[in-house]
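Student: The following block contains a protein sequence and its predicted model.
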Amino acid sequence: MSRDTTSAPPSGAGRERRTSRIRVLRASDIQAPSSAGAAAGTDGRASHLGEIVHLARNGEAGSRTEAKMSEDPEPTLSERAPYLKPDDAARALARRLLGESRHAALATVTMPDGQPLATRVALSTLPSGDVGLLLSNLSEHSRALASHPRASLLVGHTAPGDGLRLPRLTLRGHVVRLVPGADEARARARYLARLPEAALYADFADFAFYSLTIVDGLLNAGFARAHRLDRADLCRDPSPEMEAREGAVIRHMNEDHADSLSQLIASQRTTDQTSWQIATLDPLGFEAISDTGDLVRIDFAQAVVEPEGYRHAFVRLVKEARTKQARAKP
C-alpha cells in the first residue's frame, strides 16, 4: 500500500487533521445529506464533502493516497485475532487430542430453519487423519448433515475443575455419508478397532458410516496459546500402497513386537499399562489401546511416505525409547 511521502505536520493537531481526511473519504461520508439535515446544519456531511472538494481543487499532497487508504478493506478476523503460528508441538498436541478422543461434540445446522444444533457423537480417525463417524439416520444431526454438510467438531481432555484450563481442538469440515465399498469398509474397520462395542449396532439398518474431511482447526493449548491450523497441520493422505499395507504392519507389530511397542509407549506416556495393541495406523503415527481400554496417540518422528517407511518409523521410535530408558537408569 502506498503512503504519503510528504513531511508530516509537526503538531498533534496536524496529525489529527490528517486522520480526519482519511475518515471523510469513506463512501458513507460523501453521500449527499438530506435536505432537512442540510437546512438544520446537523448532518455534518456537507462540511465533510466541502473539505473533500477543497482537497481536490487545491491538489494537496497525499489526497489520492488517503482516498486509497480509505478504500482498503478492514482486516479480517484471522488477521486481527491473536493466534500463534503453529509449531511441531502444537501440531502434535492437536493430533493427540483427536487421536485420543472417543467422543466429541458435533455442531451442525438444521434445515430449513438454519438453527444450530450440538450433539454428542463417537468418532474414529481415517487413514488420512480425517474423522470417521457412525451415525443413525434417524438422528437430528444426520438429517441436518443431509441438507447442510458443513459441520464442526470439538474434542478435548476432561478433568475435575475448570475445564477451560485444559487443551481442546475445534475442527471444521464437510461431512459425507460413505457408500459401500473400500472406503466404507476401511472406515468401519478403524471405527470398530477403536470402539469394539459399536459392533452391537453398526449393522443396524438405520446406521451408516460418515467421514468428516477436515478443512481447518482451532487449537487452544492453554492460556494465551491459541493456534489456527490448516488441514496440512493435521492430515496426510496415504498412497494406495500404504493403505494396502496398513493391516499387515499392525499385525506384525502387535504379534511380533508387543514388548517393543509397550516400551516405546511407556517412554512417551506416564502409564502403568504394560500391554498395548495398535488399533489404527496412518502416515503421521498410530493409535494404540491397552488391555484395560486406555487409548493413546503416538506420532512418528517424521511422516511416512512409502510402505517401507513404516518399519523405519517404528525402529526409530523403539531406539529412542531404549536410549531414554538407559539414560534414566542410576
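Tutor: Received the coordinates, thanks. Residues are numbered from 1 along each chain as shown.
Student: For the rest of this, base every contact and every neighbour count on C-alpha atoms.
Tutor: Fine.
Student: Which parts of the chain are strands?
Tutor: All strands of the chain, identified by DSSP state E, fall at 103-109, 116-125, 131-136, 150-156, 168-177, 207-220, 226-230, 276-282, 285-290, 295-299.
Student: now the helices: where do they sit in this structure?
Tutor: All helices of the chain, identified by DSSP state H, fall at 12-24, 27-30, 35-40, 45-58, 63-71, 77-80, 88-99, 140-147, 182-194, 231-234, 240-256, 258-268, 309-328.
Student: Please convert those to a markdown table, extending it with mean neighbour count and distance to residue 134.
Tutor: Converted to a markdown table, those look like this (neighbours: other CA atoms under 10 Å; distance: least, CA to CA, whole Å):
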| stretch | mean neighbour count | distance to residue 134 |
| --- | --- | --- |
| helix 12-24 | 14 | 54 |
| helix 27-30 | 13 | 51 |
| helix 35-40 | 12 | 62 |
| helix 45-58 | 15 | 60 |
| helix 63-71 | 17 | 49 |
| helix 77-80 | 9 | 33 |
| helix 88-99 | 20 | 16 |
| helix 140-147 | 18 | 10 |
| helix 182-194 | 19 | 8 |
| helix 231-234 | 17 | 21 |
| helix 240-256 | 15 | 21 |
| helix 258-268 | 18 | 28 |
| helix 309-328 | 15 | 28 |
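Student: The structure to be compared is supplied as follows:
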Amino acid sequence: MIADDPRARGEPEPPASAARRLVRAALKGSLATLDRQTGHPYASLVLVATEPDGAPLFLISRLAWHTRNLEADARASLLLDGTGGLAEPLTGGRLTLIGEVRPTASATARGRFLARHPGAEGYAGFADFSMYAMAVARAHWVGGFGRIVDLAPADLATDVAGAADLIAAETGILAHMNADHADAVALYATALAQKPPGSWRMSGIDPDGIDLLHCTTNDAARIDFDTRVRTPDAARAALISLARRARGVGQGGTQA
C-alpha cells in the first residue's frame, strides 16, 4: 500500500508486494507451453492483462502454436520481466508463474484485456481469437542476486469478495476518470509512480488499486490504494485520496 510503501523509505519492497505489482503492470510476457508433438518447452511472446482478482489474461488465436499446445496440455508457465531500463538486468525483478491456461467465459475478461491493449480491438472479433486465463499454482520471484522467493497463489491474488458492485462499475469509473479527471490520472503516473509526463489513462481498477497506461509509449504503471476498497463510493474516496497525495508529492512532499 502507498501509505506504507518501503520504497519511499529507500527499503526493498517485500517479494509478494513486488510480484503483485509486476503482474498488474506487465503488458507482455513469455508464455511457455509444452509442444504437442515433442513435449519440449515452447516459449512465445504474448500480451497480458489481468482479471480483477489478478489472474493473468490472454487473447490468443487457436491458429497459434501456443494455443494448439494448450489444447493438448493446459500446463504452462509465464515469465514477466520487470528489468526494463536496468544497466544490469539480473539485478532487477522477474516473476515466473506456473499453472494451467484454459479458455475463459468470464464476463470481465475481454473488456479488461481491451482496456489494457486498445490495439487488440482490431483483431479481437476474429473467429479464431478467444480469451484465456491462467490459474496460478505457484510462483517464483527473483528480485535480484540473493532475493529469491517461492510464492503461493494467495500471495498474488486480490480478494474480490464483496466487490461485485465495484467490478460492475469499472467501465464507468474508467470512462469518468479519463474524460473528466485526466489531469489527476496524469498526476498519479508522474507523482506517485514516478513515470515521465505524457498522455496517461486509467486502464483498470480493482479492490487493491488502479492500473495506468500511457497512450503512445506502451508504458504502464500500478498504484495501490491505502486500504482495500469494495464499492464505487469507496473507490471514489480512494481516488480522491490518491489525487491529494499526488499533489502533495508534486509540491515537494513525500508519499509516505
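Tutor: All right, it came through fine. Everything numeric in this text was worked out from a predicted model, so none of it was measured.
Student: Tell me how they score on TM after superposing.
Tutor: Remark: TM-score between the superposed chains equals 0.83 [TM-score structural alignment, normalised by the length of structure 2]; 239 aligned residues with a CA RMSD of 2.3 Å.
Student: out of the helices of structure 1, which comes closest to residue 105 of structure 1?
Tutor: helix 140-147 (11.1 Å; CA to CA).
Student: matching residues in structure 2 for that closest one?
Tutor: Under TM-score structural alignment, the match for helix 140-147 of structure 1 in structure 2 covers residues 65-72.
Student: That stretch: how far from the chain's middle?
Tutor: Its chain's C-alpha centre and that of stretch 65-72 of structure 2 lie 24 Å apart, by CA atoms, centre = their mean, to the nearest Å.
Student: Ok, stretch 210-218 of structure 2 next?
Tutor: The answer for stretch 210-218 of structure 2 is 11 Å, by CA atoms, centre = their mean.
Student: contacting residues around the residue nearest the centre of structure 1?
Tutor: Nearest to the mean C-alpha position of structure 1, by CA atoms, centre = their mean, lies residue 217 at 1.2 Å. Neighbour list for residue 217 of structure 1: 169-172, 228-231 [criterion: CA atoms under 8 Å, 6 or more residues apart in numbering].
Student: How about residue 188 of structure 1?
Tutor: Taking CA under 8 Å, 6+ apart as the test, what residue 188 of structure 1 contacts is residue 209.
Student: Please identify the residue in structure 2 that aligns with it.
Tutor: The equivalent of residue 188 of structure 1 in structure 2 is residue 110 (alignment by TM-score structural alignment).
Student: re earlier: need the strands of structure 1 in JSON lines (columns: distance to residue 320 of structure 1).
Tutor: Shown next, in JSON lines, are the strands of structure 1 (distance: least, CA to CA, whole Å):
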{"stretch": "strand 103-109", "distance to residue 320 of structure 1": "31"}
{"stretch": "strand 116-125", "distance to residue 320 of structure 1": "26"}
{"stretch": "strand 131-136", "distance to residue 320 of structure 1": "30"}
{"stretch": "strand 150-156", "distance to residue 320 of structure 1": "28"}
{"stretch": "strand 168-177", "distance to residue 320 of structure 1": "28"}
{"stretch": "strand 207-220", "distance to residue 320 of structure 1": "28"}
{"stretch": "strand 226-230", "distance to residue 320 of structure 1": "28"}
{"stretch": "strand 276-282", "distance to residue 320 of structure 1": "18"}
{"stretch": "strand 285-290", "distance to residue 320 of structure 1": "15"}
{"stretch": "strand 295-299", "distance to residue 320 of structure 1": "13"}
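Student: Quick check: which of these is nearest to residue 255 of structure 1?
Tutor: Of those, nearest to residue 255 of structure 1 by CA to CA is strand 276-282, at 8.9 Å.
Student: Against structure 2, what's the mean shift for that closest one, could you check?
Tutor: With mean CA distance after the TM-score superposition for structure 1, strand 276-282 of structure 1 departs from structure 2 by a mean of 1.2 Å once superposed.
Student: okay, that strand sits on what stretch of structure 2?
Tutor: Against structure 2, strand 276-282 of structure 1 falls on residues 200-206 (TM-score structural alignment).
Student: Check the offset of that stretch from the chain's centre.
Tutor: The answer for stretch 200-206 of structure 2 is 10 Å, by CA atoms, centre = their mean.
Student: coming back round to it: out of the contacts of residue 217 of structure 1, which ones does structure 2 keep as well?
Tutor: Counting by both residues aligned by TM-score structural alignment, their matches' CA atoms under 8 Å, structure 2 reproduces these contacts from those: 169-172, 228-231.
Student: between these, which is closest to residue 183 of structure 1?
Tutor: Closest to residue 183 of structure 1, out of all of these and judged by CA to CA, is residue 231, at 19.8 Å.
Student: which residues does the spatially closest residue to residue 134 of structure 2 that is not a sequence neighbour contact?
Tutor: Nearest residue to residue 134 of structure 2, sequence neighbours excluded (CA to CA, 6 or more residues apart in numbering): residue 101, at 4.3 Å. If you count contacts by CA under 8 Å, 6+ apart, residue 101 of structure 2 has them with 70, 74-76, 132-135.
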